[in-house]
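Novice: Any chance you can model this:
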Amino acid sequence: MGCGSNTPHPISFSPLFVIFALFKSQIGQMKKKTRFIPILLAVIAVIIVIVAASVYFSYIVKGYDGNDTKWIYVTGTMDDDDIASMLESELGSTGKRAATLLSLTSADAARAHGAYMIEPGMSAVTIYRKLSRGAQTPVKLTFNNLRTINQLAARIGSRLETDSAAFIAACDSILPPKGFNRAGYAAAFIPDSYEFYWTASPEKVVNTLLGYRDRYWNDERRAKASKLGLTPVQVATIASIAEEETNDRGERATVGRLYLNRYEKGMKLQADPTVKFAVGDFSLRRITGKHLATPSPYNTYLNTGLPPGPIRIADAATMTAILDSKPHPYLYMCAKEDFSGRHNFATTYAEHQRNAARYHKALNSRNIK
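Specialist: Model (predicted):
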């Protein structure tokens, strides 16, 4: 019989065939992944660009949206959370972003201590840089028309971090060794505009103001004062009376000379502003016998000579006008009856009485008591 068979033989795979098949499969998958990688990279790049643009716009382009310049103050007691809260409260979203940058960079809160002027449109990055570097904005301190050292202390306390009590304490420490007694403190300072960092110590403030005064009182001006027989404090004292007597700057040299004439002759100055100072009421429009009897070393109706010190912080211009003033014979003055703020001057008491009569008549006509 035949030996052939119709039963099929099973297919057998050699190890090499299996390896080849697997390799071919992996190659196919790698080709698919390779085609996907550029797409993935493109998507990632777009996301990065969008995020970068958002960060750039939020932190660098978009700025503080206030309409006016704003000052922010970081006190020495603030911690990171306090600063962040203040920034958001004062500057809104821009301040919040600046606080985020401060937090991310672990900026030192102590270094941010100070005052900073924030302009409209200022970016979060710029604000962050200011605070992280402690790049304070100088604060302008301007004072004039102040009568007492306490008023100056209050002005300084309203502009700088130091308070009025600390300023007075610094004056008490620094000024006496410089030759100033308490009554003469007002002569240690000259009205002007100064710049300080908000965090300036009271000692720094006193020494800076005193330095300006020392530069004013150069050798030439000291020589002029000496020629008049006056010290710089006495010049400031006469200038302070002249300023209180008249708002007319053109009259102040004449008024100052008048009181210098009386001082040189040993006459009582009889300056109404010193009585107002003694009474403690500069709003007085009419000085009465009751006021003239006020016991005080500042009352020049009762005391001969100059008062113990200035009755206001005198301007440099007034002191210079008195130092450069030309001699005149006037010994008396009275406000003009037209209430212009100017004065009638007299060399004799009789002439002065006539001037005074006209002025008092004008007061009575206006029912000024």
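Novice: Only C-alpha atoms from now on, for both contacts and neighbour counts.
Specialist: OK.
Novice: Quick one: the strands in the stretch 1-150 of the chain, in order.
Specialist: Using DSSP state E, counting those that start in this stretch, the strands of the stretch 1-150 of the chain run over residues 70-74, 114-118, 139-143.
Novice: what's the closest of those strands to Val46?
Specialist: Between Val46 and the strands of the stretch 1-150 of the chain, the shortest separation by C-alpha to C-alpha is 34.4 Å, and it involves strand 114-118.
Novice: any idea of the angle the closest one forms with strand 70-74?
Specialist: 160 degrees (axes from the mean of the first three to the mean of the last three C-alpha atoms, to 10 degrees).
Novice: distance between strand 114-118 and the chain's centre?
Specialist: Offset of strand 114-118 from its chain centre (C-alpha atoms, centre = their mean, to the nearest Å): 11 Å.
Novice: next one: stretch 54-67
Specialist: Mean-position distance between stretch 54-67 and its chain equals 28 Å (C-alpha atoms, centre = their mean).
Novice: Just the residues contacting that stretch, thanks.
Specialist: The set of residues external to stretch 54-67 that reach it, using C-alpha atoms under 8 Å, 6 or more residues apart in numbering, is 91-92, 94-95, 97-98, 118-126.
Novice: Here is a second sequence; please produce its structure as well for comparison:
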Amino acid sequence: MTQKRKFPKWFGITLALILVLGLIISYKAYQIFLGASVTDSQKYLYVHTNDNYENVLRRVRTENIVKDADEFDMVAKAMKYPASVKPGRYKLEKNMSNRRLIGNLRGGYQEAVALRFSNIRLKEDFAGFLGRNFEPDSLQFISLLNNEAEAEKYGFTKDNFYTMFIPNTYEIYWNTSADKVIERLHTEYKKFWTAERIAKAEKQNLTPIEVSILASIVRGEALHNDEMPLIAGLYLNRLKKGMLLQADPTVIFANNDFTIRRVLFRHLAIDNPYNTYKYRGLPPGPINMAPIVAIDAVLNPAQHNYIYMCAKEDFSGYHAFAETVAEHQVNARKFQKALDERNIKK
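Specialist: You can find the predicted model right below:
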């Protein structure tokens, strides 16, 4: 009979050690590539335009994006990410693996910015808002918003360009250039101004730009949305009669003093095209970013004969409306008395 060949004891021990070592290496590799790596210290990793891999790795380290930046570096190089850096705003999830994070970075799978805006008074404020939400800074945005040629490109003037921005929610990628952000918002503007809305504007003998300018005044007057159609109807009545609008919010805008609570004769004396106590018709541009509810109030105004209004003396934010000067003077005296009683002098 043939005897079975016996292996030396040391061979079995060596084989066992190799197997154990292989398991350890495999487990370590699994942990480095597929194990939990991303921390919860940041919500997003921002990769800027023109960033190289060294810039990204430095940000990963300094912002504590992952538990071990050296392991991230190892996986990134294994996946050839250094040659495929793409700018963007990348969503981070706690315990995301290096492989998944780098796969998103390499593929450019960024999360868009859900851009929500409303009640932004001035275009300078809007530029600052955009600069906080996108890679381009506020200076790049304000230079476009104040650029006559840029405004004319879209059918506006520098004064009324601000009417192009309709408050809503839009999804736009973080690294979109400033001019492309403006272009995208113009696309949304065109979608907003449907044939139905344009027809309603024409019925009021207004252009879409004029509707938004008037809507900004309505917004400046109204503290309550349900009163906007009444206020819109009043100003439309004034326009149709060729009367001065005499809207206090335009005077406050013209004086560039938004702390004014009581419009006085010295405020009315300012010679400024936005002062509707001096200049007939609509001002050259909006006095704030008109919300959709105010735009629709101008397009769907309440039908009445009111041409005067005054804030109610109960400070509810609502107005007392009148058809005649005599009625209006009674309402105005009540409100002035209430102001005096509260020692509101300016």
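Novice: circling back to that earlier point, in helices, which of the contacts of stretch 54-67 of the first structure fall?
Specialist: Secondary structure assignment by DSSP state H places 91-92, 94-95, 97-98, 124-126 of the contacts of stretch 54-67 of the first structure in helices.
Novice: how about the helices in the stretch 101-250 of the second structure?
Specialist: Under the criterion DSSP state H, counting those that start in this stretch, the stretch 101-250 of the second structure carries helices at the ranges 123-133, 138-145, 148-153, 178-192, 195-203, 208-221, 228-241, 248-255.
Novice: Determine which of these approaches Phe165 of the second structure most closely.
Specialist: Ranked by C-alpha to C-alpha, the member of those that lies closest to Phe165 of the second structure is helix 178-192, at 6.5 Å.
Novice: In the first structure, point out the residues matching that closest one.
Specialist: Mapped onto the first structure with TM-score structural alignment as the criterion, helix 178-192 of the second structure occupies residues 202-216.
Novice: on average, how far is that stretch from the matching bit in the second structure?
Specialist: Overlaying the second structure shows stretch 202-216 of the first structure at a mean distance of 1.1 Å from the equivalent residues (mean C-alpha distance after the TM-score superposition for the first structure).
Novice: picking up where we left off before, export the strands of the stretch 1-150 of the first structure to a markdown table and tack on mean neighbour count and distance to Cys334 of the first structure?
Specialist: A markdown table is the format used below for those (neighbours: other C-alpha atoms under 10 Å; distance: least, C-alpha to C-alpha, whole Å):
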| stretch | mean neighbour count | distance to Cys334 of the first structure |
| --- | --- | --- |
| strand 70-74 | 17 | 48 |
| strand 114-118 | 21 | 49 |
| strand 139-143 | 16 | 29 |
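Novice: can you list these in CSV and add distance to Asp219 of the first structure?
Specialist: CSV is the format used below for the strands of the stretch 1-150 of the first structure (distance: least, C-alpha to C-alpha, whole Å):
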stretch, distance to Asp219 of the first structure
strand 70-74, 41
strand 114-118, 38
strand 139-143, 26
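Novice: can you tell me which of these comes nearest to Ala242 of the first structure?
Specialist: With C-alpha to C-alpha as the criterion, Ala242 of the first structure lies closest to strand 139-143 of the strands of the stretch 1-150 of the first structure, at 18.5 Å.
Novice: coming back round to it: ranking the helices of the stretch 101-250 of the second structure by mean neighbour count, which comes first?
Specialist: Mean neighbour count (mean count of other C-alpha atoms under 10 Å) peaks for helix 208-221 among these, with a mean of 25.
Novice: quick one: what's aligned to Met333 of the first structure in the second structure?
Specialist: Mapped onto the second structure by TM-score structural alignment, Met333 of the first structure lines up with Met309.
Novice: Would you check how far apart that match and Val325 of the second structure are?
Specialist: As for Met309 of the second structure, its distance to Val325 of the second structure is 10 Å (criterion: C-alpha to C-alpha, to the nearest Å).
Novice: Looking at the two, which has the bigger crowd around it?
Specialist: Using other C-alpha atoms under 10 Å as the criterion, Met309 of the second structure and Val325 rank with Met309 on top: 23 against 12.
Novice: Quick check: which element contains that one?
Specialist: If you go by DSSP states H and E, Met309 of the second structure is part of strand 308-311.
Novice: how big is the offset of the helix or strand just after that strand relative to the first structure?
Specialist: Scanning forward in sequence from strand 308-311 of the second structure by DSSP H and E, the next helix or strand is strand 319-322. Aligned to the first structure and superposed, strand 319-322 of the second structure gives a mean residue distance of 0.7 Å (mean C-alpha distance after the TM-score superposition for the first structure).
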